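Q: sequence plus the predicted model coming up.
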Amino acid sequence: MAPCDLLTSAQLAAAGLGAGRAADTGPARSCTWSRQQASNAVPVVLLVMPGADLDGLRSAPTPVSGGYVEAEVGGLAALRTSGPGCTTAVDVGSGLHSMVEPAGCADRGTMIELAVANLLA
């Protein structure tokens, strides 16, 4: 499933997200949505990284945003950042799905949980 297809239009509307913009960088695929907050648009990015796993993130020399904490999303192993900014990476078996919300943590679980549930449905 393409990253931009992992959230339904109803889920996007409920989260205040606009239409997604797809992009590919090497083997990674992504979708970026914009959330209007005050006077600026804040990007929310979903990355799909085939073949990647959580061990690669755990062993990274410089953990982002204060490091990761173990988590679970939709019954699958995951890592979440523990500092400022919000990143959740979920091991879906064929690679990682990672949601990045740099502006705040209000939806840190909700959006990635919806994307994973839609993927597994």
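A: Nice, I can see it. Residues are numbered from 1 along each chain as shown.

Q: please count neighbours and contacts with C-alpha atoms only from this point.
A: Fine.

Q: which residue ranges form the strands in the chain?
A: 21-25, 28-37, 40-50, 68-73, 76-81, 86-91, 95-101 (DSSP state E).

Q: the last one packs against which elements?
A: Counting contacts by 3 or more Cα pairs under 8 Å, 6 or more residues apart in numbering; DSSP states H and E, strand 95-101 is packed against strand 40-50, strand 86-91, helix 110-120.

Q: which among those is found nearest to residue 31?
A: Nearest of the helices and strands packed on strand 95-101 to residue 31, taken as Cα to Cα: strand 40-50 at 5.3 Å.

Q: got another one to weigh against that:
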Amino acid sequence: MKRLVAVLAMVSMPAMADIEVSNEKYHPDENGLSGIFSYDVTNNYDVAVSALDLRVVASTPGREVPWADNRGSIDIPGGVEPGETRTLKNRAPREADRAVSEGFDVVFDVEPMAAYDASGSAIE
């Protein structure tokens, strides 16, 4: 239930300053059908982070409308300890794969919306 409340509330939540996301990259697969994107997550909290709610935008520079603008949750096996940076990977939205297959460049912007500690409670 805690996660449901956080997901409903994250629409209006500002980006989290204690979680830094950087180095977002798209990695198409060989046939262009199911690429992944990777990004570095740095935990500046004083507790480990076990999961994140994220907003992921896939867009092409110079285009006004993004290919995808999704929100979702990810569990982080092993977590991200205080002060640690880890590279995480997720499957790219199909719309981003389709854009790449049509010859467009796609960049990702990953914005943390909520973080959870080892017990699954939202970190304030």
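A: Thanks, I have the structure now. The structure presented is a predicted model; accordingly, all values stated were derived computationally and were not measured.

Q: superposing both, give me the TM-score.
A: TM-score of the superposed chains, computed with TM-score structural alignment, normalised by the length of structure 1, equals 0.31; 54 aligned residues with a Cα RMSD of 3.6 Å.

Q: related to what we said a few turns ago, just put the strands of structure 1 in TSV and tack on mean neighbour count.
A: Below are the strands of structure 1 laid out as TSV (neighbours: other Cα atoms under 10 Å):
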stretch	mean neighbour count
strand 21-25	13
strand 28-37	18
strand 40-50	19
strand 68-73	16
strand 76-81	19
strand 86-91	25
strand 95-101	22
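
Q: nearest to residue 113 of structure 1, of the ones you listed?
A: Nearest to residue 113 of structure 1, of all the strands of structure 1, is strand 68-73, at 5.9 Å by Cα to Cα.

Q: so who does residue 79 of structure 1 touch?
A: Residue 79 of structure 1 makes contacts with 54, 68, 69, 70, 71, 72, 88, 89, 90, as judged by Cα atoms under 8 Å, 6 or more residues apart in numbering.

Q: before we move on, the earlier item: so which of the strands of structure 1 comes closest to residue 9 of structure 1?
A: Among those, the nearest to residue 9 of structure 1 by Cα to Cα is strand 28-37 (11.6 Å).

Q: so that closest one versus strand 21-25, what angle?
A: Angle, strand 28-37 of structure 1 to strand 21-25, by axes from the mean of the first three to the mean of the last three Cα atoms, to 10 degrees: 140 degrees.

Q: which other helices and strands does strand 28-37 of structure 1 contact?
A: strand 21-25, strand 40-50.

Q: need the strands of structure 1 in TSV (columns: distance to residue 114 of structure 1).
A: Listed next are the strands of structure 1 as TSV, based on distance: least, Cα to Cα, whole Å:
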stretch	distance to residue 114 of structure 1
strand 21-25	18
strand 28-37	15
strand 40-50	12
strand 68-73	9
strand 76-81	13
strand 86-91	12
strand 95-101	11
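
Q: residue 10 of structure 1: neighbour count?
A: Neighbourhood size, residue 10 of structure 1 [other Cα atoms under 10 Å]: 10.

Q: for the one 3 residues further on, same thing?
A: For residue 13 of structure 1, the tally of surrounding residues (other Cα under 10 Å) stands at 13.
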